[in-house]
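Novice: 3D, please:
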Amino acid sequence: MKKWFKRAWLLLLTFALTLPLAACSTEKVQTIRLSEVTRSIFYAPQYVALAKGFFEEEGLKVELTTAWGGDKVMTALLSNGADVGLVGSETSIYVYARGSNDPVINFAQLTQTDGTFLVSRNPVDNFSWEQLKGSTFLGQRKGGMPQMVGEFVLKQHGIDPHADLKLIQNIDFANISSAFASGTGDYVQLFEPTASIFEKEGRGHIVASFGTESGFVPYTTFMAKQSFMKNNAETVEKFTRAIYKAQQWVETSPPAEVAEVIQPYFEDTGLDIIETVIERYKSQGSFATDPILDEDEWNNLQDIMDEAGELPEYVEHEDLVNTSVAESILK
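Specialist: Okay, the predicted model is just below:
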């Protein structure tokens, strides 16, 4: 009887000691709801951070959803349906211009060039931008970064997108590639891996990169409402540190290794295509190597928006960009 009582007492004591430890362990993990604008190899460092456990190392559990559109990401943020958004910085300017009392702040840059490519339906020998004149061009959503950068690049090459082209902009972002595949347009502006898949299947031919033509710009950044950043400063720092680890890993790793790590996020895309895309993006410096969104890039963004007639008002870098978190991590 005494032995049974002693054994039961020891089991009860062990349970009592273990329960608080388990509770503490659970409390250390914070869930972050992350909404990405689309699913693209362009965001490879983000998937590396997820796949290699960099978020977990910081005590974060990231729940990733794909919104399929910048407006949808911003809606999720503003309605508290997401904590962090991965989307073009222009969206934060649009919200700010409407007089938001809780602006959306850019705190970590992921990509630093445009990520789209010009795809021709037919093979083109010795491509020149002049060849686009008179063609039907399947563009991106009006007011979005892809379309604004596209127009900026076209104008740099002496092409008025609204006068020299038959410009189509009324197709939803998620359906642009299928519209081109079904026969709409002579040229289309596509993200990867779609551009390379079309080329491999003979549906189109990559003839130019908008990323190499537009210069450095905060094309895609992580952002959150000002109130979230204020109330979750430590969490934002942990999130940014995980992204920085991933950026450095991608920078120093061969494309084949990066492709293998992120393939689970692109199950319908062959490993060879993923590797090709990674190599292409790395060669043109599309992946930011640190999370800092500097003032020159911010000003270049607003120049592009202004050229496209989409800049509602000029916004100072310090009003919508927080570099203090990224700078402290780099130190």
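Novice: contacts and neighbour counts: CA atoms only from here.
Specialist: OK.
Novice: how about the strands of the chain, start to end?
Specialist: 30-36, 60-66, 84-87, 104-111, 116-120, 136-138, 166-168, 187-191, 205-209, 220-225 (DSSP state E).
Novice: this one next, for a side-by-side:
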Amino acid sequence: MSYINKLVIPLALVLAAIAAISAGISLGAAPIPLATVWKILANHVVAGSFTANWPVGRESIVWNVRFPRVLLGGLVGAGLALTGAVLQPATRNPLADPHLLGVSSGAAFGAIIALLHTGMIFGLLTVPLFAFAGALLATATVGLIASMTRSLQADRLVLTGVIVGFFFTGLGNLLVFLGDPRATQTVTFWMLGGLGLAQWSHLIYPAVVLAGGLCYLLPNARLLNAMAMGDETAATLGVPVVRFRLTLFVVSALMTGTMVAFSGAIGFVGLMVPHMVRALAGSDNVRVLPLSALAGGLILILADLVARLAVAPEDMPIGIVTGLAGCLAFLWIMTKSRTGP
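Specialist: You can find the predicted model right below:
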């Protein structure tokens, strides 16, 4: 890949992300002119940048509702896509995604407890806190079973994660069955994914976890390249295979648990985005990891925009949009890989 192409793809993604953020804030059940959107944002960044000649209601929609929602979508999409880009070479499984380790099932289990059985005992943070606790419980269960059975190889860890996922899914379904039937619609909506919980005070959690994940993963991208060639090759190149894979699984579980806690279980982003990036930019994880984060954020912002506009003024669960788009994207990827460039 030429030096120019190496610059063009990241620049195009950044410009597309800016355009998607602008559209995500401007469009909705109550459209707001783009010029007004940027003036409002500028006034909040630098007070007095523009004369406030717009209704207070519009400013509230832009700053308190849509902007944090768009930012949460970008953070969640980036985190899920980055996790998928890590797990696929780490497990040498092209179908690996953030939900592979049972983390999403654990998060759903925690959210169901909060929504149906405990109530909002911690205010608006109740569901994210319980969901994150469930994700940590699922991760700890996978680690405990793997250590007890000495199943530290990639395929055995994946199988353990799948089993734990089914276990927590069963527990969650039992809690739904025993819970208040009138509240099951809320649970269903959360399990299909949505960004309606977005608050400025919430954004710090996914932002810090995503930044921490990037700080660890990007310097180790070349080690991940070695892992993609197989355990024996990686060990020959000096990679501590078992320890490094466990670390990658823990980092991936932490990112997934945090993102799912604030967005619900959103499928296909972590599965399809890394494949799309590799089709455009090659398989070197030095490029795939940051580009997957950029593309994942962009795609989830656009998916949320479609979900908000499709049945406005109601919100469609974002998982429906990503599921349909993901199927079409995979058909394109399969066709491209079969026919060649």
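Novice: can you give me the TM-score here?
Specialist: Here the TM-score for the pair of chains, by TM-score structural alignment, normalised by the length of structure 1, is 0.25; 151 aligned residues with a CA RMSD of 7.1 Å.
Novice: closest one to residue 282 of structure 1 among the strands of structure 1?
Specialist: Nearest of these to residue 282 of structure 1, taken as CA to CA: strand 104-111 at 10.7 Å.
Novice: next, the angle from the closest one to strand 220-225.
Specialist: 160 degrees (axes from the mean of the first three to the mean of the last three CA atoms, to 10 degrees).
Novice: for strand 104-111 of structure 1, packing partners?
Specialist: Strand 104-111 of structure 1 is packed against helix 90-97, strand 220-225, helix 317-320, helix 324-330, with contacts defined by 3 or more CA pairs under 8 Å, 6 or more residues apart in numbering; DSSP states H and E.
Novice: show me what the shortest one is packed against.
Specialist: The one in question is helix 317-320 of structure 1. strand 104-111, helix 295-307.
Novice: which of the helices and strands packed on strand 104-111 of structure 1 sits most buried?
Specialist: strand 220-225 (a mean of 26; mean count of other CA atoms under 10 Å).
Novice: tell me the angle of that one relative to strand 30-36?
Specialist: 130 degrees.
Novice: the helices and strands packed on helix 317-320 of structure 1 into JSON lines, with extra columns for distance to residue 137 of structure 1 and mean neighbour count?
Specialist: Shown next, in JSON lines, are those (distance: least, CA to CA, whole Å; neighbours: other CA atoms under 10 Å):
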{"stretch": "strand 104-111", "distance to residue 137 of structure 1": "25", "mean neighbour count": "28"}
{"stretch": "helix 295-307", "distance to residue 137 of structure 1": "19", "mean neighbour count": "18"}
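Novice: if we compare these, which one ends up closest to residue 166 of structure 1?
Specialist: helix 295-307 (19.3 Å).
Novice: between the closest one and helix 90-97, how big is the angle?
Specialist: Using the same axes, to 10 degrees: helix 295-307 of structure 1 against helix 90-97 is 80 degrees.
Novice: any chance of TSV for the helices and strands packed on strand 104-111 of structure 1, columns distance to residue 280 of structure 1?
Specialist: Shown next, in TSV, are those (distance: least, CA to CA, whole Å):
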stretch	distance to residue 280 of structure 1
helix 90-97	25
strand 220-225	17
helix 317-320	30
helix 324-330	26
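Novice: can you tell which of these is closest to residue 279 of structure 1?
Specialist: strand 220-225 (18.8 Å).
Novice: what is the closest one packed up against?
Specialist: helix 70-78, strand 84-87, strand 104-111.
Novice: so can I have TSV of the helices and strands packed on helix 317-320 of structure 1 showing distance to residue 236 of structure 1?
Specialist: Below are those laid out as TSV (distance: least, CA to CA, whole Å):
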stretch	distance to residue 236 of structure 1
strand 104-111	8
helix 295-307	21
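Novice: looking at those, which is closest to residue 326 of structure 1?
Specialist: So among those, strand 104-111 is nearest, using CA to CA, at 6.7 Å.
Novice: among the strands of structure 1, which comes closest to residue 324 of structure 1?
Specialist: strand 104-111 (8.3 Å).
Novice: now do the closest one and helix 70-78, the angle between them.
Specialist: 130 degrees.
Novice: any idea how far residue 57 of structure 1 lies from residue 242 of structure 1?
Specialist: According to CA to CA, to the nearest Å, residue 57 of structure 1 stands 8 Å off from residue 242 of structure 1.
Novice: swap that for residue 166 of structure 1, please
Specialist: From residue 166 of structure 1 to residue 242 of structure 1 the distance is 44 Å (CA to CA).
Novice: how near is residue 217 of structure 2 to residue 5 of structure 2?
Specialist: Shown here: residue 217 of structure 2 relative to residue 5 of structure 2, a distance of 23 Å by CA to CA.
Novice: got it, and residue 204 of structure 2?
Specialist: 34 Å.
Novice: same check on residue 174 of structure 2?
Specialist: 52 Å.
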